[in-house]
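1. Take this sequence and fold it.
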Amino acid sequence: MPTSLENQLVVAISSRALFDMSESHRIFVEEGVDAYCRYQIENEDEVLEPGVAFGLVKKLLALNKSRERTRVEVILLSRNSADTGLRVFNSIEHYQLDVTRAAFTNGESPYRYVPAFGAHLFLSSDPDDVVQALNRGYAAATILPGGAAMQEAGAAPEQLRIAFDGDAVLFADEAERVFRSQGLDGFSVSEREQAKQPLPGGPFKGFLAALHAIQAEESAEHCPIRTALVTARGAPAHERVIRTLRSWEIRIDEALFLGGLPKSEFLAAFGADIFFDDQQGHCELARHHVATGHVPHGVANENVISQA
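-> Predicted structure coming up:
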């Protein structure tokens, strides 16, 4: 019977999101493809330093430990060729990461392999690749440079903690469009009137559902995954969010309704391994505290999307 990734959480990640390839990327930009290839081959036995999403990947793969079946599969999607990608796989082996599947596309965008692998999430350092994946309905985020996730003292270091914004990430952006066209008062009236009408799902609904499926196998007290909704919404706009998640039958462990307060300190307090938000301003603040993925989707990113 053929091998299948069905019933697994599948995360696809680029080599620059997994490892620090800033020097090799600089050579590529400044000196061109040939110089980049020579550099990678000459240094293929030199181990790459961990990148922004390295800690996230380690915790994802740790979900497979002491389990009868594989629950998480991490796939490498890289613009490298097989030749230049050898250094990446050597680094994967050095860090003992259980990553065995990959697509090396030799300069072309690898996003087209997201559905082929059945990935629930695609993480990349290339915004164009991310936009292409999002435009086709797949959860994707651009990993921003910054410090690694900072665990709050007392938070279980082995527990995977993922935080999400709401509108245009977990949910569609229809409420955000009302806010931008009618202001806060119009937004509040609209959300109050539609409080019992579930929001449509956004690009990360499927990824959250896949996380929830793993959580459902564990007791709440010993669950290896903890999720949080961190939103600028406040009362009365909170009710529609709560009812939406209830209608989806998806569990969110913590919900922070900040009423416009900056999110970064709350993300650090939660101990997020990664945070996903559609608004660049929120991401720029958050990336100094936790690993952050910008989701270029929805009305806040129409200029970015139209240029892709």
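
2. Only C-alpha atoms from now on, for both contacts and neighbour counts.
-> Noted.

3. After the longest helix anywhere in the chain, which helix or strand is next?
-> Longest helix in the chain by number of residues, with DSSP state H as the criterion: helix 174-193. Sequence-wise, the next helix or strand downstream of helix 174-193 (DSSP states H and E) is helix 205-215.

4. got the contact list for that next one?
-> With contact meaning C-alpha atoms under 8 Å, 6 or more residues apart in numbering, helix 205-215 is reached by 8-9, 71, 120-121, 139, 169-171, 223-225, 250-251.

5. Quick one: distance of it to the chain centre.
-> For helix 205-215, the separation from the chain centroid amounts to 13 Å (computed by C-alpha atoms, centre = their mean, to the nearest Å).

6. Now do the following helix or strand past that helix: which elements does it pack against?
-> Note on helix 205-215: by DSSP H and E, the next helix or strand toward the C-terminus is strand 225-231. Taking 3 or more C-alpha pairs under 8 Å, 6 or more residues apart in numbering; DSSP states H and E as contact, the helices and strands that strand 225-231 lies on are strand 160-164, strand 254-257.

7. Tell me the first helix or strand C-terminal of strand 225-231.
-> Downstream of strand 225-231, the first helix or strand assigned by DSSP H and E is helix 238-248.

8. And the nearest residue to residue 251 once chain neighbours are set aside, how close does it get to residue 39?
-> Nearest residue to residue 251, sequence neighbours excluded (C-alpha to C-alpha, 6 or more residues apart in numbering): residue 212, at 6.2 Å. Spatial separation of residue 212 from residue 39 under the definition C-alpha to C-alpha, to the nearest Å is 42 Å.

9. mind listing what residue 139 touches?
-> The neighbours of residue 139, taking C-alpha under 8 Å, 6+ apart as the test, are 120, 121, 122, 133, 203, 204, 206, 207.

10. Just send those residues back as TSV, with distance to residue 296 and neighbour count too.
-> Formatted as TSV, these follow (distance: C-alpha to C-alpha, whole Å; neighbours: other C-alpha atoms under 10 Å):
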residue	distance to residue 296	neighbour count
120	17	24
121	14	23
122	13	25
133	10	23
203	10	25
204	12	27
206	17	16
207	16	20
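
11. to compare against the first, here's another:
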Amino acid sequence: MSDAVTTDDQRLVIAISSRALFDLDEAHRVFEEQGLDAYSHYQIENEDTPLPPGQAYRVVRKLLALNERLPESLRIEVVLLSRNSADTGLRVFNSIEHYGLAITRAAFCGGESPWRYINAFGCQLFLSAEPGDVRKALESDVAAATLVSRAATEAEGDQLRFAFDGDAVLFSDEAERIYKEQGLAAFAESERASRHEPLDGGPFKQFLAALQRLQSAFPASEAPIRTALVTARSAPAHERVIRTLRAWDIRIDESIFLGGLKKTEFLKAYQADVFFDDQQTHCDLAADHIATGHVPHGVANPPEKCE
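-> Reported below is the predicted structural model:
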């Protein structure tokens, strides 16, 4: 078997933790209340019992289904990264087989953090239930989010709809820092003065670009992926955002400038499959309705706040 990758290969590789893919809450309670030995025994005893779907299961299922319509060079691969050992992780792989998910690569790390394998697998996105692992992935320049949803609802239809916050997610937190440190008036004035200067990219810039590559394989009216920017910004701070995306040559399908309104109703109207935001408050409000990933990045997430 050859490991060679062609120079035009633009595959999207996503890493996901076992607790994000499947609902392991019951097993995790055994671990927390009774310890590692009891947890190992529980998982082995139940290894032929499929795990219930987790927060990211439906997003992963929709992503893998796209491979039936994509050329080889744009295929999507999902890699499992787990703190389980291979022994206790057998239940996870059995569950993958039960649900017919095309996931063949995995790293079982025997209690150690699996984030260190993200770059080795060539991953562009990491979804996990462990905030510490997510922060390490972000420090390694990989888009990453802690899944904080309390709902496993599924948006209607086969189209996969991503929603992103702007500052500290798609864009750097340079503008948000001015807002936090100097207030709204200073933020608005700075954005007006800098409206022709593109913002630096945030942790999800390259992931958004990868999604656009997938979209480009289809006619615009038939693209199975749709993207939206859902931001608290309003006029006049909208102009710099539009010019930034134009300078990056990245298309985003919908841009919603809320001027401070709560995001949840708009995310529901958009029928988002998954939403990424750096503000814990916005994530908490959306978590009952939409698969939500908290991005612990930028001025709103100092290290001491995330520990």
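
12. And the TM-score between these chains?
-> Their TM-score after superposition, calculated using TM-score structural alignment, normalised by the length of the second structure, is reported as 0.96; 303 aligned residues with a C-alpha RMSD of 1.3 Å.

13. Output the contacts of helix 205-215 of the first structure as a markdown table; include the columns distance to residue 47 of the first structure.
-> Converted to a markdown table, those look like this (distance: C-alpha to C-alpha, whole Å):
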| residue | distance to residue 47 of the first structure |
| --- | --- |
| 8 | 29 |
| 9 | 28 |
| 71 | 28 |
| 120 | 28 |
| 121 | 26 |
| 139 | 30 |
| 169 | 35 |
| 170 | 36 |
| 171 | 40 |
| 223 | 33 |
| 224 | 29 |
| 225 | 30 |
| 250 | 40 |
| 251 | 39 |
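
14. taking the residues you listed one by one, which sit in strands?
-> 9, 121, 225 (DSSP state E).

15. Compute the number of surrounding residues for the closest residue to the last one other than its chain neighbours.
-> Put plainly, it is residue 225 of the first structure. Spatially, and ignoring its direct neighbours in sequence, residue 225 of the first structure is nearest to residue 160 (4.7 Å; C-alpha to C-alpha, 6+ apart). Burial of residue 160 of the first structure, expressed as a neighbour count using other C-alpha atoms under 10 Å, amounts to 23.

16. Tell me which residues touch residue 160 of the first structure, please.
-> The neighbourhood of residue 160 of the first structure, defined by C-alpha under 8 Å, 6+ apart, consists of 56, 59, 60, 224, 225, 226, 272, 273.

17. In PyMOL, select just the buried ones from these.
-> The command below creates a PyMOL selection of those among the contacts of residue 160 of the first structure that count as buried (16 or more other C-alpha atoms under 10 Å):
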select buried, resi 56+59+60+224+225+226+272+273
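
18. tell me, how many neighbours does the closest residue to residue 196 of the first structure other than its chain neighbours end up with?
-> Counting by C-alpha to C-alpha, 6+ apart, residue 240 is the residue found nearest to residue 196 of the first structure once chain neighbours are left out, at 6.1 Å. Here the neighbour count serves as a burial measure; for residue 240 of the first structure (other C-alpha under 10 Å) it reads 20.

19. Residue 227 of the first structure and residue 250 touch, don't they?
-> No. In this structure, residue 227 of the first structure sits apart from residue 250 without contact. The criterion is C-alpha atoms under 8 Å, and the distance is 10.8 Å.

20. Between these two, which is the more surrounded one?
-> residue 227 (21 against 18).

21. what's the distance between the more buried one and residue 279 of the first structure?
-> For residue 227 of the first structure, the distance to residue 279 of the first structure (C-alpha to C-alpha) stands at 20 Å.

22. Figure out how far stretch 158-176 of the second structure is from the centre of its chain.
-> The gap between where stretch 158-176 of the second structure is centred and where its chain is centred comes out at 10 Å by C-alpha atoms, centre = their mean.

23. Pull out the buried positions in it.
-> 159-173, 175-176.

24. start to end distance for that stretch?
-> 35 Å.

25. Return the residues in contact with residue 49 of the first structure.
-> By C-alpha under 8 Å, 6+ apart, the residues touching residue 49 of the first structure are 19, 20, 21.

26. Alignment lookup: it to the second structure.
-> Residue 49 of the first structure maps onto residue 52 in the second structure when the alignment is built from TM-score structural alignment.

27. Can you give me the distance of its match to residue 20 of the second structure?
-> Here the distance between residue 52 of the second structure and residue 20 of the second structure works out to 11 Å (C-alpha to C-alpha).

28. next one: residue 195 of the second structure
-> Separation of residue 195 of the second structure from residue 20 of the second structure (C-alpha to C-alpha): 39 Å.

29. When these two are compared, which one has more neighbours?
-> Between residue 195 of the second structure and residue 20, residue 20 has the larger neighbour count (other C-alpha under 10 Å), namely 23 against 19.

30. Let's have the contacts of residue 139 of the first structure in JSON lines, adding distance to residue 108 of the first structure.
-> Shown next, in JSON lines, are these (distance: C-alpha to C-alpha, whole Å):
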{"residue": "120", "distance to residue 108 of the first structure": "21"}
{"residue": "121", "distance to residue 108 of the first structure": "19"}
{"residue": "122", "distance to residue 108 of the first structure": "16"}
{"residue": "133", "distance to residue 108 of the first structure": "14"}
{"residue": "203", "distance to residue 108 of the first structure": "24"}
{"residue": "204", "distance to residue 108 of the first structure": "25"}
{"residue": "206", "distance to residue 108 of the first structure": "26"}
{"residue": "207", "distance to residue 108 of the first structure": "25"}
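
31. Okay, helices next: where are they in the stretch 1-150 of the first structure?
-> Defined through DSSP state H, counting those that start in this stretch, the helices belonging to the stretch 1-150 of the first structure, from first to last, are 15-18, 22-31, 33-42, 54-62, 82-94, 113-117, 127-135.

32. circling back to that earlier point, would you mind measuring from the residue nearest to residue 251 of the first structure to residue 227 of the first structure?
-> As defined by C-alpha to C-alpha, residue 212 of the first structure lies at a distance of 9 Å from residue 227 of the first structure.
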